[in-house]
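**Q** Sharing a sequence plus its predicted fold:
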Amino acid sequence: MKAHARRVKRAIPAFAIAGLLAACAQPLTTPEQVTFAPGFSTVSGQETGQPGIYDLRVDPRFADFAQDILQQQYSMLGREDLAARTSHEYSAVACEPHSSGASGEDAVLAEIVRQARDARVVIVNESHTLSRHRGFSQRLVEALRPLGFTHFAAETFTHPADAIAPAEAGMALPYPRDLEGHYLIEPAFGRLWRTARDLGYAPIAYEQNTERDEAASRDERVAAREAFQAQALAEAIEEAGPDARFIIHVGYSHASEHEGEFGPVWMAGRLKALTGIDPLTISQVQCRQDTGSTRLAADGSDQLGQEFDIFVDHPVTRFEGHRPLWRAAAGDVRVRVPDALVPNEGAHVIEARLAGEPDEAVPMDRVLVFPGEEVDLLLPPGRYRLRAVVAITEEGE
């Protein structure tokens, strides 16, 4: 990780960008299931209008959390292999198998569907670093739609205090946009929301949008956030009416029904207390196995002392071509990033968008590439256009 952190201190110069453009004038060679439009554009991160996506710097105010911040940023830019070097989330956490013996995603989803038949609210969590969780949630929204689930609420959705949420405002467009939510920029999350949109789910933004009390303790700030989220969701559920059914996609502990000395601690438990609705809560973060298929685990509550109804036990993520193997196993086609797009210095974020979709659309893949690397794009069959964005690594770049 440190080696890469040093390498991104230099931005690629303008003459090198011009050379790359010329080099890519020739058609690109790809597997026949994936084709690229000839040529590509190159812009700086600052020129995109959303520089935060491409910023590899860590704000000095958060220096104590620099490693965690970089892990998430690497993952968001398609490089979980870099995050895995220091993150514990790529190590096994043993859990006993469930008595049902459900093993394989199809069997696990079938059991969740069985338990969700009478549920009005299903809450599923994710690691913000592990893209596999978003891939599973993509299958979950497909599996639950025939049961009449109607709304998709997500922690990631931008939730302005004085305007319509961008995810809601953008529903008339045929594609989701990067600006609709921070975590949506990661390809697997973008595809999750794309699938939910296509299936007719209505978006619900509920994240805290009030000023944090910086004088409050960490516990007080956490409590305020959980209370805000629960209240916003309770109001959305009431407004949607008795026939509405919600899938709520959260990070980590927000899905926990755990109660402390003074009542519910996390959003899920608070929502239950506010509405009287007992949510079906699913954790994907408590258990990880070294080998095997996704399965149900008996119980992971001893991990962090939290409470969930269902524990999904995924295999530890492995990599090939710097990319997670689960994506290729799920049907993505591997295409090597063309040499002409690999920077001579600095770093590029390579983006592949469906032909005809604009730069504001969430790309089907985006991946960070350093000099000399051979990195794979992972794409569903189709035709794409490429863009290279020069990562931001120093003030003024």
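**A** All right, it came through fine.
**Q** going forward, measure contacts between C-alpha atoms and count neighbours the same way
**A** Fine.
**Q** and residue 375, what does it touch?
**A** 321, 322, 323, 336, 337, 369 (Cα atoms under 8 Å, 6 or more residues apart in numbering).
**Q** would you list every one of the strands in the stretch 1-150 of the chain?
**A** Counting by DSSP state E, counting those that start in this stretch, the segments of the stretch 1-150 of the chain that form strands are 34-44, 121-126.
**Q** most tightly surrounded among the ones you listed?
**A** strand 121-126 (a mean of 24; mean count of other Cα atoms under 10 Å).
**Q** One more to weigh against that first structure:
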Amino acid sequence: MRDWIPAVIACLMGLANPGTASAQRNPFRLAEQLMLDHKGNLDYVAPLRGLAAADKTTFDSDMYSQALETYNSFVGKLTPTVPIRSATPYGLVEVGPLLAARARTTSVILINEAHNQPAHRAYCRQLLRQLAPLGYTIFAVEALSPSDTAINERKFPLATSGFYIREPNMGNLLRTACASGFHVFSHEVSRAQNKEFSDWRRSSNYRDSMQAVNILARLRKNPKAKIVALVGYDHVLEKERDGVKRLATYLRELGHLDPFTIDQTLAYLPSHGTPATKPMALVTAKGHLATIGERQGYVDMQVIHPAVRLVQGRPDWLAATAATKPITAPIPAPYADRRCLAQLYDQKEFQQYGTKAVPLDQYLTDGHQQRVRLWGLKPGRPVLIKYRPTELK
């Protein structure tokens, strides 16, 4: 499993040519080896220590930055997005009505995410709640390990459920999907389907074509089914670009269907009007859906997320997407005067699986806080807080 993960991550992270980094050490492989101990327990701090201590000149610089941003996002340290501006006066409108109208005309909705922006997963939880009454009952998750076939019975993820599944907001997304009646499955290439290609374009095309095959197989079993799929970055592109075809393109070609594709990764600041204060759809002056930037003309909708504001050290979108009030607690000795990782667990999950369970929330304290502020998933759900010391700067 560990040897397979970094190769898949290289594609998931959207590297233009994963083969260019093959002669150098893979920072994801280094960090992954540190994240799980020999018993499969999760250690979110060890990868960051390892990346900080490693000789950075031995890594591909872009992949190293992506690894660092990804593992930081797991512990609540978020990478700021750089917004683009446009001279064209685009507008921002509510997503709900536009989404509902298009959801009724298709059987597959693809929504992407930036893997270092957990807000995209938190927002996807809201979309699932909107789509469930419209007949959507299957949630396809690229990041879910194909080997985790028991998640629908267990109804929560574990360390072995997949690399990105270990991030708390991704874990909560899967918990919400299961609780909302969705059947969750992985459309990622399985070990049995996996093939190696020397050319990275052939490898990428094969992977996306097989992802499409896996989704279409579900539709063949149940032609009336409606599927929501969460993917990374460019898998939502509906047209070939630079010799590469993505999942949405193969769904059109192999399945003869028109998926509704949503891009969340565009950071946009309007030159006129008010910036977004919540996720909004980008539209023209006449109210039609608009797309700009590198995915212009390749997707159906772009959801613009507001710039992140920190409230008592936590991103404001946590409060906007949460179903509960924050849980606050004093930081006990000996953690109060040092940086530590504060982790909120579901009590039953932790009692059964310990640190193989994925936390409901977690973040690195700054060493000066007196109290932690953590977000649960459901009112009245028994939880417990754990602390892990760290010497990270």
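**A** Arrived safely. All values derive from a computational prediction rather than experimental measurement.
**Q** ok so, going back, now the strands of the stretch 1-150 of the first structure as JSON lines including distance to residue 146 of the first structure?
**A** Output for these, formatted as JSON lines (distance: least, Cα to Cα, whole Å):
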{"stretch": "strand 34-44", "distance to residue 146 of the first structure": "31"}
{"stretch": "strand 121-126", "distance to residue 146 of the first structure": "14"}
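**Q** and residue 381 of the first structure, which of these is closest to it?
**A** Across those, residue 381 of the first structure has its closest neighbour in strand 34-44 (5.0 Å, Cα to Cα).
**Q** residues of the longest helix that the first structure contains that come out buried?
**A** Longest helix in the first structure by number of residues (criterion: DSSP state H): helix 218-240. For helix 218-240 of the first structure, burial by neighbour count (16 or more other Cα atoms under 10 Å) applies to 222-234, 236-237.
**Q** cool, and stretch 142-156 of the second structure?
**A** Neighbour-count burial for stretch 142-156 of the second structure [16+ other Cα under 10 Å]: 142, 143, 144, 145, 146, 151, 152, 156.
**Q** right, and the third one touches residue 165 too?
**A** Which is residue 144 of the second structure. Yes. Contact status for residue 144 of the second structure versus residue 165: in contact at 6.6 Å, counting by Cα atoms under 8 Å.
**Q** Figure out which of the strands of the stretch 1-150 of the first structure is closest to residue 344 of the first structure.
**A** Between the strands of the stretch 1-150 of the first structure, strand 34-44 lies closest to residue 344 of the first structure; by Cα to Cα that is 14.0 Å.
**Q** can you give me how far the closest one is from the chain middle?
**A** Relative to its chain's centre, strand 34-44 of the first structure lies at 24 Å (Cα atoms, centre = their mean, to the nearest Å).
**Q** Check which helices and strands it is in contact with.
**A** helix 14-23, strand 382-390 (3 or more Cα pairs under 8 Å, 6 or more residues apart in numbering; DSSP states H and E).
**Q** Tell me where the stretch 51-200 of the second structure has helices.
**A** 61-74, 95-103, 119-131, 151-154, 168-179, 200-221 (DSSP state H, counting those that start in this stretch).
**Q** quick one: which of those is nearest residue 232 of the second structure?
**A** Nearest to residue 232 of the second structure, of those and by Cα to Cα, is helix 119-131 at 10.6 Å.
**Q** Pull up the aligned stretch in the first structure for that closest one.
**A** The aligned range for helix 119-131 of the second structure in the first structure is 132-144, by TM-score structural alignment.
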